[in-house]
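Participant: Prediction below, plus the sequence it came from.
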Amino acid sequence: MRSKLTTLFLATLTAGSCVLAGASPASATSSYGKSKWINSESGWQHAGVYVEPGDMVRIHYVTGRWTVDYRKFPYVSSAGYARHIDRRIYQGCKILNGHPYGSMIAKINGAHYKVGRSALIQARQAGFLELRVNDADGCLRDNDGSVRVKITVADY
């Protein structure tokens, strides 16, 4: 019995050493991911992800709907409103003016990014990833709904 355990231990140790020997630290990258619900009634929301400069952050819409005014406008995905609807919404509440209301946006330590349904962002600086709907804090009271996104980060 003892010799079988010793053989198994040595085989496991040898196999692990072979795997480690094949990995080059210079070419190694790591990645991790998580899912997060983002509420349209809240401002910037921490995604629970810290990034370093150069990290590649992929944000992808999974499910859910939200609206920037549940009384007047339909629920949409994180892509936001079509242009013909966006033009009918009061334009004084956008955070990123060149992007539609209802679209998802991101921030890393003060740098803003458009996300929409999907984005691949290279972090320009270190910080926590924050997400929200493209609608300013003072205009959130008539919002409703939430969307779920998948976030993947690869560091190089």
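Facilitator: Cool, the structure landed. Just so it is clear, the model here is predicted, and its values are computed rather than measured. Numbers count the residues shown, from 1 in each chain.
Participant: For the rest of this, base every contact and every neighbour count on C-alpha atoms.
Facilitator: Fine.
Participant: where along the chain do the strands fall?
Facilitator: Under the criterion DSSP state E, the chain contains strands at 30-39, 45-51, 56-67, 104-108, 111-114, 118-122, 127-133, 144-155.
Participant: name the helices or strands packed onto the third one?
Facilitator: Okay, so that is strand 56-67. Applying 3 or more C-alpha pairs under 8 Å, 6 or more residues apart in numbering; DSSP states H and E, one finds that strand 56-67 makes contact with strand 118-122, strand 144-155.
Participant: mind redoing it with 10 Å?
Facilitator: Under the contact criterion of 3 or more C-alpha pairs under 10 Å, 6 or more residues apart in numbering; DSSP states H and E, strand 56-67 touches strand 30-39, strand 104-108, strand 118-122, strand 127-133, strand 144-155.
Participant: Quick one: work out the angle between it and strand 118-122.
Facilitator: Using axes from the mean of the first three to the mean of the last three C-alpha atoms, to 10 degrees, the direction of strand 56-67 lies 140 degrees away from that of strand 118-122.
Participant: and strand 56-67, how far out from the chain's middle?
Facilitator: Offset of strand 56-67 from its chain centre (C-alpha atoms, centre = their mean, to the nearest Å): 7 Å.
Participant: angle of it against strand 144-155?
Facilitator: Orientation note: strand 56-67 sits at an angle of 180 degrees relative to strand 144-155 (the same axes, to 10 degrees).
Participant: Would you indicate which residues of strand 56-67 are buried?
Facilitator: Residues of strand 56-67 classed as buried: Met56, Val57, Arg58, Ile59, His60, Tyr61, Val62, Gly64, Arg65, Trp66, Thr67 (neighbour count, 16 or more other C-alpha atoms under 10 Å).
Participant: Comparison target below:
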Amino acid sequence: MRSKLATLFLATMAAGSCIFAAAAPASASDTQVGKRKWISSESGWQRSGVFVEPGDLVRVAHVGGRWTVDHRSFPYVSSRGYPWHIDREIFQGCKILNRHTYGTLIGRINGHVFKVGGATTFRVREEGFLQLRINDGDGCLGDNDGAVRVKVSIIDEG
């Protein structure tokens, strides 16, 4: 008798949870499921784990962490990079994107390199893997430290 009651109870609970799951409304976060990834300041281009196709609307956003381009001389910053008054104090021979400050998060799809910063949303022009890194050249990564965590979401598939 006890095992029949237990079986009946479990069956009732399972059926009830299916009804509740089906009746639950979809939230905005359900439509923008994203991949979270740590991007190290000590490595060059790193895969985000997201393959994009032409027409995709992609959002990349900083969700945590800090990094520096020189752990001995400069403070840790977010993926927005250094303010210009600090950037001017850093040796200027290592930037990948010269029009943006050191420490800025940048992205690349195939050969197209662009600023991400704290967050960006963009429409993809060509297919490929989205790669990310700090705005600091390969030959200058030895004194870097830290990492930032980003969330990459395909908001709308083209």
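Facilitator: Looks like it arrived, so ask away. These figures come from a predicted structure and were not determined experimentally.
Participant: TM value for the aligned chains?
Facilitator: With the length set by TM-score structural alignment, normalised by the length of structure 1, the two chains reach a TM-score of 0.79; 130 aligned residues with a C-alpha RMSD of 1.7 Å.
Participant: Tell me which of the strands of structure 1 sits nearest to Asp86 of structure 1.
Facilitator: Taking C-alpha to C-alpha as the measure, the strands of structure 1 were each checked against Asp86 of structure 1, and strand 56-67 came out nearest at 11.5 Å.
Participant: hmm, back to that, the strands of structure 1 into JSON lines, with extra columns for distance to Leu8 of structure 1?
Facilitator: JSON lines is the format used below for those (distance: least, C-alpha to C-alpha, whole Å):
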{"stretch": "strand 30-39", "distance to Leu8 of structure 1": "30"}
{"stretch": "strand 45-51", "distance to Leu8 of structure 1": "39"}
{"stretch": "strand 56-67", "distance to Leu8 of structure 1": "40"}
{"stretch": "strand 104-108", "distance to Leu8 of structure 1": "48"}
{"stretch": "strand 111-114", "distance to Leu8 of structure 1": "52"}
{"stretch": "strand 118-122", "distance to Leu8 of structure 1": "44"}
{"stretch": "strand 127-133", "distance to Leu8 of structure 1": "44"}
{"stretch": "strand 144-155", "distance to Leu8 of structure 1": "35"}
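Participant: Tell me the one of the buried residues of strand 56-67 of structure 1 nearest Asn143 of structure 1?
Facilitator: Of all these, the one sitting nearest Asn143 of structure 1 is Thr67; the distance, using C-alpha to C-alpha, is 5.5 Å.
Participant: give the contact list for the residue lying closest to the closest one once chain neighbours are set aside.
Facilitator: In space, not counting the residues next to it along the chain, Thr67 of structure 1 is nearest to Tyr75; the distance is 4.6 Å by C-alpha to C-alpha, 6 or more residues apart in numbering. Applying C-alpha atoms under 10 Å, 6 or more residues apart in numbering to Tyr75 of structure 1 gives the contacts Gly64, Arg65, Trp66, Thr67, Val68, Asp69, Tyr81, Gly102, Asn143, Asp144, Gly145, Ser146.
Participant: Most widely separated two among the residues you listed?
Facilitator: Spanning the widest gap among the contacts of Tyr75 of structure 1 are Gly64 and Asp69, at 15.9 Å by C-alpha to C-alpha.
Participant: what's the spacing between Thr7 of structure 1 and Arg65 of structure 1?
Facilitator: In this structure, Thr7 of structure 1 lies at 57 Å from Arg65 of structure 1, with C-alpha to C-alpha, to the nearest Å as the measure.
Participant: picking up where we left off before, for the helices and strands packed on strand 56-67 of structure 1, which one sits closest to Thr14 of structure 1?
Facilitator: Between Thr14 of structure 1 and those, the tightest spacing by C-alpha to C-alpha is seen for strand 30-39, at 23.8 Å.
Participant: can you pull the contacts of the nearest residue to Gly64 of structure 2 once chain neighbours are set aside?
Facilitator: Using C-alpha to C-alpha, 6+ apart and skipping residues adjacent in sequence, the residue nearest Gly64 of structure 2 is Arg149, 5.0 Å away. In this structure, Arg149 of structure 2 makes contact with 36-40, 61-66, 78-79, judged by C-alpha under 10 Å, 6+ apart.
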